[in-house]
Structures are given as structure tokens and as C-alpha cells.
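Trainee: Got a sequence here, can you build the structure:
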Amino acid sequence: MTTQMPVIYVISDALGETAEFVSRAAAAQFSGVRTRIRRVPYVRDEVHLDEILEEAVHDQAIVVYTLVLLGLRNHLEQRAKEMSLQTVDILGPLIGAISVQTGLDPSHIPSIIHRLDEQYFRKVEAIEFAVKYDDGKDPRGALYADVVLIGVSRTSKTPLSMYLAHKGIKAANIPLVPEVAPPEELFTIPVHKVVGLTLRPDMLNLIRTERLKTLGLGASADYASLERIVRELEYARNVMKKIGCRIIDATGKAVEETASMVLDIMYRGERRD
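Mentor: Have a look, this model is predicted:
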């Protein structure tokens, strides 16, 4: 008899570490059975949830979740039932039992336990956020980010995102490419949450040329051509002007210096002059 490898989707409106730990503990009870666990953190809307459940159906997965947002929890159960998916609610029954015992209503606030050590856990959350929403992997991250960094390739968006994450700032970054329309999310969030990054063309040319060398590619590729770079920078600046965001020229600046400027824009809510 061939045993199918079980697939577990761990869905959370926070980090999802608790549900993943419980899932791994349960899977460990079945010796010799390989289990694939996919953790999906920061699920905060029904559209995103529906997309994940569609993928879970394809994988014939068991859905394990820690959702404290009641509406989202109810939506998951309803959709999972329609899709014939098995679900395991890690937090719901215990929250309900405590509510009955105390006569109090739960707050239904995601990540509330993190307040026990807010600074540490916020950093962990921010790092995971930066990884998940790096390089425009999912433009919806802009809706939940503390700051969104935009710019052409190799303008230090990723290093800056990670630096900010270690400061507890949830940073998403989205590349601007002339051949690809910028995501609509950039035009719907508060303008002071978007920061444009740019570099001098000659500096960007040098950085991209070195990047191609590390990849074993010729420096003559269009990606590193000065003509292409000037065109990209002009396109990016036009997008930034349309958004109305502040623009930082990171040429010659250390990551720490650029990060300080980003934080100033965020907290003061400054606008472009």
C-alpha cells in the first residue's frame, strides 16, 4: 500500500509559528511518513485567503490555521467546507472555552501575544514580511507595509528593506520596469508610505556591470547599458512623480543614512516639495 505524502497548509493572520509547531508535532507521530508543510503568514483579507484555499485543493492539503479575526475564520470554514477541505482550528476552540469560563469577549486582535516582547517579535515579523514582499513578489504587501520602497533594479531596495526590518519596520519593495505597469496598490496607499530610490546613471551602470560579471554574463548585456539605464531611471522618476512620493538619491550614501531619511519621511509624513 502506497501512502500519500500529506500536505499541510498553515494559515495565519500573524506569523503562524504556533500552528506550524503543532503541525510538525502531529506529523512526527507518524514514523516514516514525509509531510510537507507550507506556512502562509499575514493573511488578512478574504481574496488572499480564497487564493490559498484554491492552491490547497490542488494539493489535497489539510488546512491548519490560527486566525483570530472572526470574520476571516468563518469565511475559511465556509469555503473549506464547499471545497471539501479538512480544517483544524488551533486557537478558536480554546478562545471560546476561555470566553465561556470568564464571561468575557475576546479582543480578536492578531499578534496580540507579541506585546509580551514587542520589540523582539516586531523585528521577527518585519523580517519575515520583508522576505515575503521582496522584489514585488506580491504587490498586496504594499497595503500592509509601513513603507514601500520603489525604484529600478539595483538601487538597494532589498538591503534597505532588510535593514529597516531589523528596526522593526515592515518594508515592501517593488521594482519599476518600463515594460511592466506599476501595481495599482502604489496609487491607493498614503503617499508618505511610498519612497522612491534612485542612483546616478554612471553608478548604476557600474553596479549592474559588476552584477553581470558575478553571474558570468557579458557586460555588454542591455541590462547594464547606459542607454537602457537612463531610460529606466526616467521612467521610474515619472512613476514616482505621478504617485507624488518623496525621492531619495542614494548615490554615495550608506544604507544607514538612506534608512534614516526613509524613517524621517515615514514619521513626519513629509511630502515632496
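Trainee: Could you use CA atoms for every contact and neighbour count after this?
Mentor: OK.
Trainee: Show me where the stretch 101-250 of the chain has its strands.
Mentor: Ranges of strands in the stretch 101-250 of the chain, per DSSP state E, counting those that start in this stretch, are 147-151, 171-175, 194-198, 246-249.
Trainee: Kindly state which of those strands is positioned closest to residue 261.
Mentor: Nearest to residue 261, of all these, is strand 246-249, at 7.9 Å by CA to CA.
Trainee: next up, for comparison:
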Amino acid sequence: MVIKEAVSISADVKPRPVVYIISDSIGETAELVVRAAASQFNGGNVEIRRVPYVNDTSEIPEIVEEASHFNSLIAYTLVLPILRETIAAEAKKHGVITVDIMGPTLDALTQLEGRQPKLEPGLVRKIDQEYFRKVEAIEFAVKYDDGKDPRGITRADLVIIGVSRTSKTPLCMYLAHKSIKVANVPLVPEVAPPEEIFSLPHHKVIGLTISPSQLNEIRQERLKSLGLTSHADYASMERILKELDYAKKVMEKAGCPIIDVTNKAVEETASRVMEIYYKGERLGR
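Mentor: Coordinates of the predicted model:
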């Protein structure tokens, strides 16, 4: 029996027309189209039989031959021309009605785009999966921002460490849009860093540093935006040097790569981070 799945639109037990849905993926698209069309006939009193993952011409004759024994039609979403041609030929031989849902749209878009399609089954689902991975990574970056929850360190693809105002959060969000789950941990002399960062593979922890003078400027601007005096200890050169020295020692202990973000755009830093991360993943470090 070739049918992988059968779904009834109506509970009516009388003999009904049968719509065979043949797809090189799971057949969701064709089923939605058939259901939408059937709704114009009060549900159409039709039975839907889905035949997913058809990727070989040798599978088609048996399916069409079976369909010929019913009052049926075949709706199909197949990207490979050879599969569409085989169905058309077999259906003509057996007198079965067919509806090519994908083919005409592919042909029209080929004319519009002026180039050939990839002809790779299941790309919509791959795109959807990529989208959801990106959303998950963004949610992860928000949840584990600024060391809010140390559990994020062991769950992250990457951990960014550095003193305040080294663009850790913007960097994490940028990387999240690349579907990388990133947590960040601020380094403060008065607070011991989470021990977890010292047990991670070196390429999964990235330290950020910056020139003292630029950090001083950034912090002074931050204080002004908050309506505070620029002479606060947070922006003093003495405090900045102390923090940077402390952060350097933590990074050296972690054995992680260190990136100087002085005068660098987030995109530039992210490019370097991804280079380090993916190289480490390839080498299995």
C-alpha cells in the first residue's frame, strides 16, 4: 500500500471523490489548496489521501494506478520536472485528472526572475526552520543579557565577556540575527565571574576590550544621558583602568580570544567573532 496518510474532510460514509496529494515534501501546500477549493462545495465531501516524500519516478506508476480505481484526481506539488512529467504521462494513460499546483508558478517565476529555480524539494520548511532558529536565538540573547542568569552560559553557543559599555548587548543581538545563541557577562572587579566561563571551549568565550580613552568618552556620554554628573566614579579614568586590568586577567584565565572593539562597528566585531567561533567548531576545539 503506497498511501502514507489519509485525512477525511467529511464524516459521510457514502462513497466519495478522492483527492490524492503527491508531494516531494510533506504535502501541506497542496492540501491547503485542495481544502480551500473543496470549501467552495460545502467541503466537497471529498477524501484526501496524502502521499509525501515522492522523489523517484519509480514510485509514481503505482500511485496513479491505485488512483485510477477511484473517482479521483491527483493534486501535486513537485519541483523536479521529471516527476511532474511522469505523473502527467501516467495520469493520461489511466484517465486520471491531475492538477499541477507547483509547476505553473515555477514557470512564471522563472520568466519573472530571468533565472532558473534551485529545484530543491522542501526549501519552504528549511526557510521556516531558519526563521524559528533566529527567533529562538533573539529570545535567548534577551533572556541571558548582562549576566541575568548564569545558566545561560552553558546553554549558549557563545559567551561574550567584557566591562560595561563595550557593546556586548548590541553584539549579542547582531549575532542572534545570525541564529547564534549568545549570552553575555559583565566583568566587574567587585563581583567574581561565573566559574562556568572557565570550563567552556576557548572558541566559545570571546573577550571584548577597548581603549581607556574611548571607554571614558562613552561612559561620560552615558552618564549625561541619564542626567548624572560626568565626574561619577563610573567614568573616571582610575576606575576604567582598574576594570580593564581586572577584565584582562579574567580573559587570560579563561584562555579566550580577545577582540579590541576600539573604533569598531558592531558588524566588524561580529564578523571577527563569527570567524573565531566557526573556525573553532570546524576544528572541534
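Trainee: Give me the TM-score for this pair.
Mentor: Overall, the chain-to-chain superposition scores 0.56 on the TM-score scale (TM-score structural alignment, normalised by the length of structure 1); 158 aligned residues with a CA RMSD of 1.6 Å.
Trainee: I'd like the strands of the stretch 101-250 of structure 1 as a markdown table, with mean neighbour count and distance to residue 209 of structure 1 appended.
Mentor: Shown next, in a markdown table, are the strands of the stretch 101-250 of structure 1 (neighbours: other CA atoms under 10 Å; distance: least, CA to CA, whole Å):
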| stretch | mean neighbour count | distance to residue 209 of structure 1 |
| --- | --- | --- |
| strand 147-151 | 27 | 18 |
| strand 171-175 | 28 | 18 |
| strand 194-198 | 25 | 17 |
| strand 246-249 | 17 | 20 |
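Trainee: any chance of those strands in CSV, plus distance to residue 214 of structure 1?
Mentor: CSV is the format used below for the strands of the stretch 101-250 of structure 1 (distance: least, CA to CA, whole Å):
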stretch, distance to residue 214 of structure 1
strand 147-151, 22
strand 171-175, 21
strand 194-198, 22
strand 246-249, 25
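Trainee: Looking at those, spot the one closest to residue 8 of structure 1.
Mentor: Of all the strands of the stretch 101-250 of structure 1, strand 171-175 sits nearest to residue 8 of structure 1, with 27.0 Å by CA to CA.
Trainee: how distant is the closest one from the center of its chain?
Mentor: With CA atoms, centre = their mean, to the nearest Å as the basis, strand 171-175 of structure 1 stands 9 Å off its chain's centre.
Trainee: What residues in structure 2 pair up with that strand?
Mentor: Alignment of strand 171-175 of structure 1 against structure 2: residues 182-186, by TM-score structural alignment.
Trainee: Now the matching stretch on structure 1. Mean distance?
Mentor: Stretch 182-186 of structure 2 differs from its equivalent in structure 1 by a mean of 0.4 Å after superposition (mean CA distance after the TM-score superposition for structure 1).
Trainee: Show me where structure 2 has its helices.
Mentor: Assigned helices in structure 2, in chain order: 28-38, 60-67, 81-94, 103-113, 123-143, 151-155, 168-176, 212-225, 237-254, 266-283 (criterion: DSSP state H).
Trainee: Looking at those, which one is packed in the most?
Mentor: Mean neighbours per residue, mean count of other CA atoms under 10 Å, is largest over these for helix 168-176, with a mean of 22.
Trainee: Check which helices and strands it sits against.
Mentor: helix 123-143, strand 158-162, strand 182-186, helix 266-283 (3 or more CA pairs under 8 Å, 6 or more residues apart in numbering; DSSP states H and E).
Trainee: Would you mind giving these as CSV with distance to residue 107 of structure 2 added?
Mentor: Output for these, formatted as CSV (distance: least, CA to CA, whole Å):
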stretch, distance to residue 107 of structure 2
helix 123-143, 17
strand 158-162, 43
strand 182-186, 42
helix 266-283, 38
